[in-house]
Each structure stands twice: as C-alpha cells, then as structure tokens.
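> sequence first, predicted coordinates after that:
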Amino acid sequence: MRLIQLSDLHFGTEQPAVVAALVARVQQLQPDVILLSGDITQRARRAQFAACRRFLNQLPAVPVLAVPGNHDLPLFNLWQRFSQPYAHYRRIFGHRLAPVYDNGDVLVVGVNTTRPGKHVDGGFSAATIASVSQYLRASTATVKIVMGHHPVDAVLATDEQNVAAGAEAAVRAWTAAGMQLYLAGHIHYPFFADLEHRYPGIPPQCWTAQAGTAISRRVRADIANSFNVIEWLPQQQMLCLQRWDDTQVGGGFTRVAQQLIAVRQPPALRG
C-alpha cells in the first residue's frame, strides 16, 4: 500500500512548472491514499482553495485526507478568522478538521493543530490527545499513523520554536496507544527522525516524517520542493519512508532518501 504526503502547497505561491512535475510523478506512482498535511493555501482565500481543488482533480482518484495548517485560516479578515476560520477550507475538504482513514490494515488519524487565536503557533489540546489515543487503541490496524500540520520534533535549533505545544504529552500518549509514525509539515524542512532520540523511554520504532513544501516558491534556503511517500510492505512487515525532491535536472521529482522501519508489534505481543 502506498500513501503520498503532500505538505505546504501554499496555493497562491505555487510554481506552475513544479506543479506539472508533481502531477506527473504522483500519477506515475499511483498512490492508494493522498495525505495533505496543512498549509494548503497561502492566505486561505476562496480562489486559492479552488486552485487546490483543480490540482487534486488532476491526481489519481483515491481518498484524500487533509488537515488544515495555520495559513489555511484567514490572516487579514479578522472577523472571519474568529467567527468562521475554516469556512473556505470546509467547502473543499468537508466539515471534519480531524478526519480518519482506516482500511483495516492501515490507520491514519488526522489532527487539527491550528489555533485561530495564534498566527503561526500550533499545539495539541488535552482533549485532542485523549481522542486520538482512543482511536489508536480501538483500531486493530497493523500500521497506525497520526498526521498534523505542526511538528513534534526538530533537527535545526532554529526550528525548536515551531514544535507544537504539548508535543511531548502527545507523543508519549500516542506511542503508548500504538502510533508508529507522525507526519507533519510547517517548517519546509524535510527529514525522517526516530522519536526515541527526543523522547527517551517511548516504545522503539516510532518515527516522524517531516515533508517539505511540495510546489511553493517559499522554499527554505537550498532545500528543494519535495514530498514524501510512505509504503506499507506487509510481506516484509516494514514501512518504507521515501523523500522525493524536485531535482530540476529534467527528471522532475526524484527519490533522494529512504528509510526502512520494522512495523511495531501489538502491545500484547511485545517482549
């Protein structure tokens, strides 16, 4: 099973040539599910969400699971930001801000990390941590993934301020409930990391996959536009994380990094 994680599309700042390259690669990869980890638009405008709809219509007709990012809330229209902050978002993606995908073998739980009262910062409330834990414990899926917009880990010291409030409580609760992988965006800096390094004592084989910005000109330093692929390999009982960058050398998006992770055993079977 193949999932593609696209993040920080920032429609309104998209690069047409990169969009075309991404569409071609996603069509070639033929995912089973497409995941959008927030900042779908630059300024949460109706036209920018409509541009995203047109983009999605060019991709394979598979389930799309999306969560909002801080840029998907109005910035300058303060009345809308505090009275109907997700109105335009919901016209495209439906009412649920924390959707769930579960095919019986793979579970993906969406988390809304945005806060209308905050311009950039995100976090996990106690209620969110509890509800996601409940989903994770109730599911019999082999692979359990949580996806939000804001990260729970950082590689660069300058990104520590972007780690979501409540990240440690969330990671400890969710890994105890069976989560193996947390997906996020926000910082436009892609990486894969073993969460045990940041949160000692959590179960082994729990990772985070950060996606870069897929199509926006708002790239960071020399980091290319990129997206992630998550493949579930049931025969090998492995997850394969892949990073695909826009190499701009004629081949479009190319795989540049890969990480294999052994799938966690259910708690009753560990030890």
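Perfect, I can see it now. Numbers count the residues shown, from 1 in each chain.

> CA atoms for contacts and neighbours, from now on please.
Noted.

> which residues of this structure fall in strands?
Using DSSP state E, the strands of the chain run over 2-6, 33-37, 64-67, 100-102, 106-110, 143-147, 181-184, 191-194, 207-210, 226-233, 238-246, 253-262.

> go through these and name the closest to residue 52.
Checking the strands of the chain against residue 52 by Cα to Cα gives strand 33-37 as the closest, at 10.8 Å.

> included below, for side-by-side comparison, is a second structure:
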Amino acid sequence: MLLHLSDLHFGTEIPERVQAVKDFCQQQQPELVIVSGDLTQRARFQQFYACRQFLESLNIPYLVVPGNHDIPLYHVWRRFFNPFGRYQLFFGATEKEIVSEHFYVIGVNSIRPKYHTKGYVSTKQIAEVEAKLKSAPEHLYKLVAVHQPFYCEPFDKHVEDCPVSGEIALRHWADAGLNGLLHGHLHQSAVYHLNQFYHLDVAQSVLDIHAGTTFSNRTHHGEENGFNVITAQGEIDAYLYDDTSQSFQKWKRIWPINEASLV
C-alpha cells in the first residue's frame, strides 16, 4: 500500500486531522508515503520544520516534491536567487527516487520562480526520468510525483497550470513503462485515464492521480480533507475525513471505475 498525501499547507493545518493521518499510518502501515507538493503555506522556516517533524513521526519511508507554495511569494530576492533554500534545508534535493517492495516513485520538481502556479518540465528532466523508468524493475508499479496535474477538465480554471512540455513528457514516460502520475494542486481527488485522453499507444494503463488537501483548512470544491491509497495491484481508493469518528474513512474507489476502463 502507498499513501498519497498532498497540499499539507503547514501553517493552515487542522491539528486533529494531522493526528488522524498519524493514526491511519500506525494502523495500516503503508510501505511508502508520497507528498505531491505544497508542504507549506508560505515557505517559512517553522512551516517546513513542522512538516519534517510530522513526516518523521510516521516512521515510514517517504518522498516529497515541492509545490508552488514551497518557494517564497513576497520575498522577491529569495524567490529568484534561492527559491528552494528552506525546502532543501529540511528535505535535501528537490528531486529524489524511492523504492519499496511494490512501488518505484520518481520525484520531479515542476516549480519555477518566474511562474506563480504554472508548472514546467524541462527536456533534461524528461530524458532523466525516461532513463530511470526504463531501468526500473519490471514488476514494480512505476509512478512519478509532480505537483501540477498533467490533465484537468477543459472547463477547470487550473487547466493553464498544467506543466509546459507535460504532454511531451507523458508520451516519453509512458513508452518507458510509467503507470501513473501523482499530483496535488487542485485540492480534489480524481483519476484520469490518460491513454484515452492522449491516445497513448502503450499496453499499460497510465493514470493521472489527483489527491485532495490532506489536513489544511484550505479545502476547495466543497470536498473534505482527504488522501489516496494505492494498492500493489494499482487500485486507488479515496479517503475523506469523518468528523464523527475523527478519522479518515474510505470514501470510494476511484480506480478502476469499472472493468471497461482498463486497457
């Protein structure tokens, strides 16, 4: 089991929901925790510190990637000359890999200081990730974590935030064996079957997997705080916070929706 968190926005966290994630991890013991960006609300030292303390307290291997909130917004000098300084102080390199019994996950930094919310993937990043996917063990479920989604509904205002060169990256990575992309940014749980939207000519299903905001008070679309759980078989369940039990409960299976959805 892989636990997919996103948009923690430390600085706006709700303490009882932070505790509920800890309780879930203690009970279920996922093999990996992945956080797809926006660890903090304003890239402040104390917010990064709180996030690091939280992740270390889970006692589970984890991988994080930066979100647009993880670089300074108002401090212009730091934004352009040392945008990831505080992030790196607590989490090291902005791009890492992690491997477990069933999963192989590559972190990609799509954040650029000159953009406020829009993502960007370079030709170098595309080539490096492609090479890593090709050399990954075939039996592992292969994922890339990147903050901005590669697909949004056409009417969604965030469609313009999809990364520059995202479709090019997707096609190269799909050919190299990618199974899915893990995103945040929209604060909403969803799965999109990219084979259909981009007519990918590959044998495996390639999914765009969106997680909601895990425990921030900055919820969108009327959706409660939540996260995704991905099984070794590639099934994806969305969990939402339940006030009555003060715990995260399974909301619904968001992949596969039905057998006809599979390639």
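Nice, I can see it. The model shown is predicted, which means the values in this text are computed figures rather than measured ones.

> and the residue nearest the centre of structure 2, how far from residue 202 of structure 2?
In structure 2, the C-alpha nearest the mean C-alpha coordinate belongs to residue 36, at 2.5 Å (Cα atoms, centre = their mean). To residue 202 of structure 2, residue 36 of structure 2 is 25 Å away according to Cα to Cα, to the nearest Å.

> do the same with residue 224 of structure 2
Residue 224 of structure 2 is 35 Å from residue 202 of structure 2, where distance means Cα to Cα.

> who has more neighbours, those two?
Between residue 224 of structure 2 and residue 202, counted using other Cα atoms under 10 Å, the more crowded position is residue 224 (23 against 15).

> surely the more buried one meets residue 241?
Yes: using Cα atoms under 8 Å, residue 224 of structure 2 makes contact with residue 241 at a distance of 6.3 Å.

> settle this for me: residue 164 of structure 1 is touching residue 123, isn't it.
Yes: Residue 164 of structure 1 lies in contact with residue 123 (Cα under 8 Å); the separation is 4.5 Å.

> could you name every residue contacting both of these two?
Common neighbours of residue 164 of structure 1 and residue 123 (criterion: Cα atoms under 8 Å, 6 or more residues apart in numbering): 113, 150.

> OK, contacts around the residue nearest to the centre of structure 2?
4-7, 64-67, 145-147, 182-184.

> ok, of these, which one's closest to residue 230 of structure 2?
Nearest to residue 230 of structure 2 among those, counting by Cα to Cα, is residue 4 at 7.5 Å.

> kindly provide the distance from the closest one to residue 184 of structure 2.
Distance from residue 4 of structure 2 to residue 184 of structure 2, counting by Cα to Cα: 9 Å.

> before we move on, what about residue 92 of structure 2?
Applying Cα to Cα to residue 92 of structure 2 and residue 184 of structure 2 gives a distance of 20 Å.

> between the two, who's got more neighbours?
Taking other Cα under 10 Å, residue 92 of structure 2 and residue 184 do not tie; residue 184 has more neighbours (29 against 13).

> would you agree the more buried one is in contact with residue 37?
Yes: using Cα under 8 Å, residue 184 of structure 2 is in contact with residue 37, at 6.5 Å.

> which residues do those two both contact?
6-7, 146-147.

> just put these in JSON lines and tack on distance to residue 232 of structure 2 and neighbour count.
JSON lines is the format used below for those (distance: Cα to Cα, whole Å; neighbours: other Cα atoms under 10 Å):
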{"residue": "6", "distance to residue 232 of structure 2": "20", "neighbour count": "33"}
{"residue": "7", "distance to residue 232 of structure 2": "24", "neighbour count": "30"}
{"residue": "146", "distance to residue 232 of structure 2": "20", "neighbour count": "29"}
{"residue": "147", "distance to residue 232 of structure 2": "22", "neighbour count": "34"}
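
> which one of the residues you listed is nearest to residue 106 of structure 2?
residue 146 (8.8 Å).

> so what's the closest one up against?
36-37, 65, 107-110, 181-184.

> which one in structure 1 is aligned with it?
Under the alignment (TM-score structural alignment), residue 146 of structure 2 pairs with residue 148 of structure 1.

> not counting sequence-adjacent ones, nearest residue to its match?
Nearest non-adjacent residue to residue 148 of structure 1, counting by Cα to Cα, 6 or more residues apart in numbering: residue 111, 4.8 Å away.

> the one you found contacts residue 69, doesn't it?
No: using Cα under 8 Å, residue 111 of structure 1 is not in contact with residue 69; the gap is 10.3 Å.

> now, of the strands of structure 1, which is deepest in the fold?
Neighbour counts (mean count of other Cα atoms under 10 Å) averaged over each of the strands of structure 1 peak at strand 181-184, with a mean of 27.

> mean per-residue distance, that one to structure 2?
Taken over the aligned residues, the distance from strand 181-184 of structure 1 to structure 2 averages 0.7 Å (mean Cα distance after the TM-score superposition for structure 1).
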